[in-house]
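Asker: How does the following fold in three dimensions:
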Amino acid sequence: MLSGDLYQQKNQVKIGILLILMAFSGAWFYYTNTLIVRLESHEEEEVRLYAESLEYALTSPVETDVNFFFDKVVKINTEIPVIYEYQGQYQSINLKLPENTQEIPAFLKQKSQEFQTTHPPIEIDGGFGKGYIYFSHSFLFTQLQYYPVIMLLGLLVFGYLAYLAFSASRRSEQNRVWVGLAKETAHQLGTPLSGLKGWVEYFKTDPDRYETEFVLEVEKDVERLETITARFSNIGSVPTLHPEPLAQHVEQFVDYLKRRVSSKIKWNVNNEIPAGKMIPVNRNLFEWVVENLCKNAVDAMEGVGELRIHLWEKAGQTYIDISDTGKGIPKSQWKQVFNPGFSTKKRGWGLGLTLAKRIIENYHRGRLYVKASEPGKGTTFRISLPS
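Answerer: Sure, this is the predicted structure:
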């Protein structure tokens, strides 16, 4: 049995993959954040070493030669931008300064204020007063901060493109399977159908033995089989659309269905389309859509209830609502019902609504969707076609 379980399993697989990706992303962010914290701590220690070395150099006795040691400390820092401010005078390392020397003091003052937003200044004793060391993150630190975000975005883009490619490949494969199945079904139906047509003609030649009404009904069913065979032939290729009196066809088809479903179904057809209005459709395939929707409605009502069909036009569109008083569809499944394999019935392949949507949207440039549904009260499917 093909049922909603198949779709549920697919959803579970998707959720599982999503959870794995989320776990991987979380682990990646945690690891990267650990590196960032360690790098930040290392950079701060490096700047504090620079501050202590500078303070020692400024406060050491004149005869003490600390320049060699201080130069070594300065050369260690090749990436962290640092500003030393003492009594309104500024010095810097690892900063690109303005070419105009007159702009440098104002530039360094502004930068020192910006640096305070990331790290508090380090206070040092300059010998004749307090000095301050301002510093910011290195370029390597900034890169490491944005790296996981860029990496994740890259993975998302790659995953999305892979999903599109996979979906296109899957749809193409499904189309080939459907076309092959449709062509083979039409071929297999052809032989017994020819035989049935021959028997109908034979029945007509002996009206005394076979009731005329019985023969006519059998003939209608044989014609129906011919229509079904034509449908399967058309589904395998792009069908031709012809202007047809759509409302009239729907009413005739409903009359045909009435005799072949439960007599406890009350039919209500409300046609507001002007008589003779022609709408471009493929009659065989469109009747297939109406048949699928009506039979699903009968199944949803379990053979007892009211089936309403409303036809009308508005703003260049033709609308057909098919409503039942059945068990309804939960809102979470309104889109799922059109997925291949989704079915709430014990028997069925779950392809009827899938093919119906394909016929309306791919071949007729229209729309087929669940307009409204409430569990225990019924469902309304809406077809919209360009007039």
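Asker: Only C-alpha atoms from now on, for both contacts and neighbour counts.
Answerer: Noted.
Asker: can you give me the helices in the stretch 201-350 of the chain?
Answerer: 212-235, 246-258, 283-300 (DSSP state H, counting those that start in this stretch).
Asker: Distance-wise, check residue 17 relative to residue 23.
Answerer: Separation of residue 17 from residue 23 (C-alpha to C-alpha, to the nearest Å): 10 Å.
Asker: want to put them side by side, so please do this one too:
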Amino acid sequence: MARREVFVNIYEQITGWRFFAIIILLLVGTGILYYFNQLGETLDGREKKYAKLYAEGIRFTIEQSLNSSCDYTYVQEMLEANETVPMILVINGVPSKTHQNIPELEDKTRKWTEQELLDFKYNIVAEMGQEHPPIEFVAGKDKGYVYYSNSVVVKQLRYFPYILIGTFLIFGSLAYIAYSSSRKAEQNRVWVGLAKETAHQLGTPISALMAWVEVLRANPEFDASIGDEMEKDVKRLETITTRFSNIGSIPQMSKERIAEMVEQTLKYLERRISTKVKVHFASQIPDDTMVEVNRHLFEWVIENLCKNAVDAMVGKGELFVSLLPLNKNRIAIDVTDTGKGISQTNLRKIFKPGFSTKKRGWGLGLTLARRIIENYHDGRLYVKETQVDKGTTFRIILDVA
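Answerer: Down below sits the predicted model:
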């Protein structure tokens, strides 16, 4: 049977406008990264020029003897113009005393031993060498290198676009979550209102049906067993009405004998499903095992799973319902059919609202069943195992009261 989508969920499908918005966001993010990358490269090139000027100034100073009549004022000003780029001079492989913008070396209060100072300079030179190749120059017999690293501003600038994009993503995600939650809450209010109105409308005809059953029983020729079955069906309608009227409210919980409750539900269903479906019930837990449940809602979950199983078997097969003990004071309820099974594609979707493989139905049964078990009963409902054309097992896990 072909799968049919009953509702179109705009929150889970990528529509045209959403795809377009994602493309725009990707282009904007790429543009931001490109712009700041270009800006970083420009500043990096400028700082490299500072390093070259610094190296040229050092070379000129070394080549000119101190006794020369040359005016070093301009050279000194050029060397001191750099106030941001960390640099250190290495002569013939040994770090010298000449450096700029290295806070640790400029701290006058810090006391160094000669070896500590030399080790620190070697570490600084090694780190700067990994960041940029040194600027090499030759002055007389000496071979010098100016090691440098990017200024704090340039380093921060490299991370800034990622911080900016991350901030946009965080605020965008929060806005989307708020919008999505608002729309889902609105949808929930619609469903709650529809359920309560349905319960209200069912109230009058159910009361009338109860009265007609009593009228029929007053007839001596009326079969009493038929009246009993009709009364059971009318009471079942009352139960369904109670379930609908309680939707949106906090359910009242009570301790129930779980095995007895499940067995009674199966007995009711057994007389109202296909006679070609054989129902098997087995309980491996003590009869007095109590579980805190809302009887009306929990019976509906069992009914829903069993009816889905009957539909999967197309009205012919075997239905097994088993109660099993688990560790940590928990029990499991397995509902197994010999139907057509669930494909791997549909397995990921069966609990989503609006998904159905049947020609009739709204595709809400399993969604509501899982919500009832997990939200109201602190349990779990999932597909334990399934094989195509062999059958499926749904498992409910509950805590023992």
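Asker: Overlay them and tell me the TM-score.
Answerer: Here the TM-score for the pair of chains, by TM-score structural alignment, normalised by the length of the first structure, is 0.88; 385 aligned residues with a C-alpha RMSD of 2.8 Å.
Asker: re earlier: output the helices of the stretch 201-350 of the first structure in JSON lines; the columns should cover mean neighbour count.
Answerer: Output for those, formatted as JSON lines (neighbours: other C-alpha atoms under 10 Å):
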{"stretch": "helix 212-235", "mean neighbour count": "17"}
{"stretch": "helix 246-258", "mean neighbour count": "16"}
{"stretch": "helix 283-300", "mean neighbour count": "20"}
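Asker: tell me the residue furthest from the middle of the first structure?
Answerer: For the first structure, the residue at maximal distance from the C-alpha centroid (C-alpha atoms, centre = their mean) is residue 63, at 75.5 Å.
Asker: picking up where we left off before, ok, which of the helices of the stretch 201-350 of the first structure comes nearest residue 190 of the first structure?
Answerer: Closest approach to residue 190 of the first structure among those (C-alpha to C-alpha): helix 212-235, 7.4 Å.
Asker: if we look at that closest one, which residues are touching it?
Answerer: 179, 182-183, 185-186, 189-190, 193, 196-197, 200, 203-204, 284-285, 288, 359 (C-alpha atoms under 8 Å, 6 or more residues apart in numbering).
Asker: again, but for stretch 359-369 of the first structure
Answerer: 235, 238-239, 241, 281, 285-286, 289, 334-335, 356-357, 381-386.
Asker: okay, stretch 239-257 of the first structure sits on what stretch of the second structure?
Answerer: Stretch 239-257 of the first structure corresponds to residues 251-269 in the second structure, going by TM-score structural alignment.
Asker: Residue 360 of the first structure maps to what in the second structure?
Answerer: So, by TM-score structural alignment, residue 360 of the first structure is matched to residue 373.
Asker: neighbours around that match, how many?
Answerer: 20 (other C-alpha atoms under 10 Å).
Asker: my guess is it is in a helix, correct?
Answerer: Yes: counting by DSSP: H, G, I helix; E, B strand; the rest coil, residue 373 of the second structure falls inside a helix.
Asker: I'd like the distance between the aligned residue in the second structure for residue 319 of the first structure and residue 260 of the second structure.
Answerer: In the second structure, the residue matched to residue 319 of the first structure (TM-score structural alignment) is residue 332. From residue 332 of the second structure across to residue 260 of the second structure, the span is 15 Å (C-alpha to C-alpha).
Asker: counterpart of residue 73 of the first structure in the second structure?
Answerer: Counting by TM-score structural alignment, residue 73 of the first structure corresponds to residue 78 in the second structure.
Asker: Residue range in the first structure corresponding to stretch 128-140 of the second structure, please.
Answerer: Per the alignment by TM-score structural alignment, stretch 128-140 of the second structure matches residues 115-127 in the first structure.
Asker: End to end on the matching stretch, go ahead and measure it.
Answerer: OK, stretch 115-127 of the first structure end separation, C-alpha to C-alpha: 24 Å.
Asker: the helices in the stretch 101-250 of the second structure, which residues?
Answerer: Using DSSP H, counting those that start in this stretch, helices in the stretch 101-250 of the second structure cover 103-106, 114-131, 152-217, 224-246.
Asker: Identify whichever of the ones you listed lies nearest to residue 309 of the second structure.
Answerer: For the helices of the stretch 101-250 of the second structure, proximity to residue 309 of the second structure was assessed by C-alpha to C-alpha; helix 224-246 is nearest, at 20.1 Å.
Asker: so how far does that closest one sit from its counterpart in the first structure?
Answerer: Aligned to the first structure and superposed, helix 224-246 of the second structure gives a mean residue distance of 1.8 Å (mean C-alpha distance after the TM-score superposition for the first structure).
Asker: orientation of that helix relative to helix 258-270 in degrees?
Answerer: Interaxial angle, helix 224-246 of the second structure versus helix 258-270 (axes from the mean of the first three to the mean of the last three C-alpha atoms, to 10 degrees): 120 degrees.
Asker: coming back round to it: highest average neighbour count across the helices of the stretch 101-250 of the second structure?
Answerer: Highest mean neighbour count of these: helix 224-246, a mean of 16 (counted as mean count of other C-alpha atoms under 10 Å).
Asker: quick check: angle from that one to helix 295-312?
Answerer: Using the same axes, to 10 degrees, the direction of helix 224-246 of the second structure lies 110 degrees away from that of helix 295-312.
Asker: Return the distance of helix 224-246 of the second structure from the chain's centre.
Answerer: 42 Å (C-alpha atoms, centre = their mean, to the nearest Å).
Asker: what's the answer for stretch 115-126 of the second structure, then?
Answerer: In this view, stretch 115-126 of the second structure has its centroid 48 Å away from the chain centroid, taken as C-alpha atoms, centre = their mean.
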